[in-house]
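Asker: next comes the sequence, and after it the predicted model I'd like to discuss.
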Amino acid sequence: MDNDVSAGNTSTSTLGHLALGLTLLAFGIGHTGAVGGVTAADAVSLALYVGGIALFVAGLLEFRAGNGFTGTAFAGLGAFWFTWGAGADARVSDHAAGLFLLLWALFALTLTLGAAGRGLLGQGTYGLLFVALLLLGIGQFADSGFLTKAGGWLAALAGLAAWYGATAALAHWPTTVPRRAAGRGATATG
């Protein structure tokens, strides 16, 4: 996921990525309508406590350990999930909800750009989150069920990526694809 989540490291970064992954999975699946009777509103408790509070605390611990990027990602996303979960019962217009999601999409874009050089899995997670929030926000403005479902699927994929990265760190699974030489008989020149 990033430099903090390498195979064998069981730091707060791993716990934070698990919290992010589980919350994104519940949030995303709820928006897809793939499971009968399950909506995004059913993810409110998970978003509030696991995605909000636990992820925010993991972010603070990452800041304390000197990991500025991971601290920013976890504390910021913890604030997103807490705000989303706490405001779930509030009556807001579709445009206000869309604006909320679009503003947080900008935060996810910042994380995507900031994750450059930290591994494709981490950058992919934040990139998928960015596109998911973008589609969900536009879907709110346009009252489009199709965009909402597409955003939900991308959020679920981002959740799977975050979950895999954390699980890989605990289970000593690979998080990168080994590079192969350009072709048969290729050698490095130097």
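Answerer: Alright, I've got the coordinates.
Asker: make it CA atoms for all contacts and neighbour counts henceforth
Answerer: Noted.
Asker: so residue 46 is in which element?
Answerer: helix 44-46 (DSSP states H and E).
Asker: which parts of this protein are strands?
Answerer: Read by DSSP state E, the chain holds no strands at all.
Asker: mind listing the helices for it?
Answerer: Under the criterion DSSP state H, helices of the chain are mapped to 12-32, 44-46, 55-64, 68-86, 94-114, 120-142, 145-171.
Asker: closest one to residue 178 among those?
Answerer: Proximity to residue 178 (CA to CA) singles out helix 120-142 among the helices of the chain, at 12.3 Å.
Asker: contacting residues for residue 127?
Answerer: Counting by CA atoms under 8 Å, 6 or more residues apart in numbering, residue 127 makes contact with 108, 109, 112.
Asker: I misspoke; the intended subject was residue 154.
Answerer: Contacts of residue 154 (CA under 8 Å, 6+ apart): 28, 128, 129, 131, 132.
Asker: can you check residue 75 too?
Answerer: Going by CA under 8 Å, 6+ apart, residue 75 touches 55, 56, 57, 58, 59, 60.
Asker: related to what we said a few turns ago, now the helices of the chain in JSON lines, with distance to residue 177?
Answerer: Formatted as JSON lines, the helices of the chain follow (distance: least, CA to CA, whole Å):
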{"stretch": "helix 12-32", "distance to residue 177": "20"}
{"stretch": "helix 44-46", "distance to residue 177": "32"}
{"stretch": "helix 55-64", "distance to residue 177": "27"}
{"stretch": "helix 68-86", "distance to residue 177": "22"}
{"stretch": "helix 94-114", "distance to residue 177": "20"}
{"stretch": "helix 120-142", "distance to residue 177": "10"}
{"stretch": "helix 145-171", "distance to residue 177": "13"}
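Asker: take this one as well and set it beside the first:
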Amino acid sequence: MPVTNPAPLGLFGFATTTWLLSMINAGLFPGTSVPMVLAMAIAFGGTAQFAAGLMEVRNGNTFGFVAFCSYGAFWWSFALFVELFAKGVPGDFVGWYLFVWGVFTFAMWIASFALNRAVFLIFLALWITFVLLAFGIWLGAPALTHAGGYTGLLTALFAAYLAAADVINATHGRTILPVGAKAA
């Protein structure tokens, strides 16, 4: 019996939620748009992505398990923070939150060297996104936050492409959208 690939579910959950938040970070939409991001973060970015991570266990995919469960938890924590705990938290500590996720993402990027080029690009762009957003907060530099937003949009595009490639290629039984050879 074939086992379903949960990666496209997790990737689409990540891509769509990252896209929405990154539009705000890039300055394309006002902060009043955050409630829509939070709804997406809980339902698709968090829950669907976490479920995809749990399904990666049966495939023996440690990378997929750790990535999808971790970033699913990131979206839950982001939504919880904004809705319940943000009041009174110093801005520079929010920078540390983003930086810590950047450090985690850097480790995942190193691990992605053994995977295809598309995964490698997702984690490279995401690592840069977190670092730009953290420094944007620490330095009070909206230009860095906007750059982080645009890098987040690029990250979301890479993730959406890989998700689409996984679904389209599997459905057609052949490579229609290439994902590139291993990065390393």
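Answerer: Ah, there it is. What you see is a predicted model; the values in this text were computed from it and never measured.
Asker: just the buried residues of the contacts of residue 127 of the first structure.
Answerer: Taking 16 or more other CA atoms under 10 Å as the criterion, what is buried in the contacts of residue 127 of the first structure is 108, 109, 112.
Asker: what's the match for residue 71 of the second structure in the first structure?
Answerer: The criterion is TM-score structural alignment: under it, residue 71 of the second structure has residue 77 as its aligned partner in the first structure.
Asker: next, count neighbours for its match.
Answerer: 23 (other CA atoms under 10 Å).
Asker: surely it meets residue 58?
Answerer: No: if you go by CA atoms under 8 Å, residue 77 of the first structure and residue 58 don't touch, sitting 10.6 Å apart.
Asker: skipping adjacent residues, who's closest to the residue mapped onto residue 24 of the first structure from the second structure in space?
Answerer: When the second structure is aligned by TM-score structural alignment, residue 24 of the first structure is paired with residue 18. Closest residue to residue 18 of the second structure apart from its sequence neighbours, by CA to CA, 6 or more residues apart in numbering: residue 156 at 5.8 Å.
Asker: return the residue of the first structure aligned against that neighbour.
Answerer: In the first structure, residue 156 of the second structure lands on residue 159 (TM-score structural alignment).
Asker: isn't its match up against residue 16?
Answerer: No: counting by CA under 8 Å, residue 159 of the first structure sits too far from residue 16 to count as a contact (11.9 Å).
Asker: before we move on, the earlier item: what's the most buried one of the helices of the first structure?
Answerer: Greatest average neighbour count among the helices of the first structure goes to helix 12-32 (a mean of 26), per mean count of other CA atoms under 10 Å.
Asker: how far apart are that helix and its match in the second structure?
Answerer: With mean CA distance after the TM-score superposition for the first structure, helix 12-32 of the first structure departs from the second structure by a mean of 1.0 Å once superposed.
Asker: elements contacting that helix?
Answerer: helix 55-64, helix 145-171 (3 or more CA pairs under 8 Å, 6 or more residues apart in numbering; DSSP states H and E).
Asker: if we use 10 Å, what do you get?
Answerer: Helix 12-32 of the first structure is packed against helix 44-46, helix 55-64, helix 68-86, helix 120-142, helix 145-171, with contacts defined by 3 or more CA pairs under 10 Å, 6 or more residues apart in numbering; DSSP states H and E.
Asker: wait, which of these is closest to residue 93 of the first structure?
Answerer: helix 120-142 (9.1 Å).
Asker: so where is that closest one in the second structure?
Answerer: Alignment of helix 120-142 of the first structure against the second structure: residues 117-139, by TM-score structural alignment.
Asker: show me how far the matching stretch is from its chain's centre.
Answerer: 10 Å (CA atoms, centre = their mean, to the nearest Å).
Asker: what distance do you get for the match of residue 24 of the first structure to residue 59 of the second structure?
Answerer: 26 Å (CA to CA, to the nearest Å).
Asker: re the thing from before, what stretch of the second structure does the helix holding residue 46 of the first structure fall on?
Answerer: Against the second structure, the aligned range for helix 44-46 of the first structure is residues 38-40 (TM-score structural alignment).
Asker: average gap between that stretch and the first structure?
Answerer: With mean CA distance after the TM-score superposition for the first structure, stretch 38-40 of the second structure averages 1.2 Å from its match.
Asker: kindly report the same for stretch 65-76 of the second structure.
Answerer: Averaged out, stretch 65-76 of the second structure is 0.7 Å away (mean CA distance after the TM-score superposition for the first structure).
Asker: just to revisit the earlier point, need the helices and strands packed on helix 12-32 of the first structure in a markdown table with distance to residue 178 of the first structure, can you?
Answerer: Shown next, in a markdown table, are those (distance: least, CA to CA, whole Å):
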| stretch | distance to residue 178 of the first structure |
| --- | --- |
| helix 44-46 | 35 |
| helix 55-64 | 28 |
| helix 68-86 | 25 |
| helix 120-142 | 12 |
| helix 145-171 | 15 |
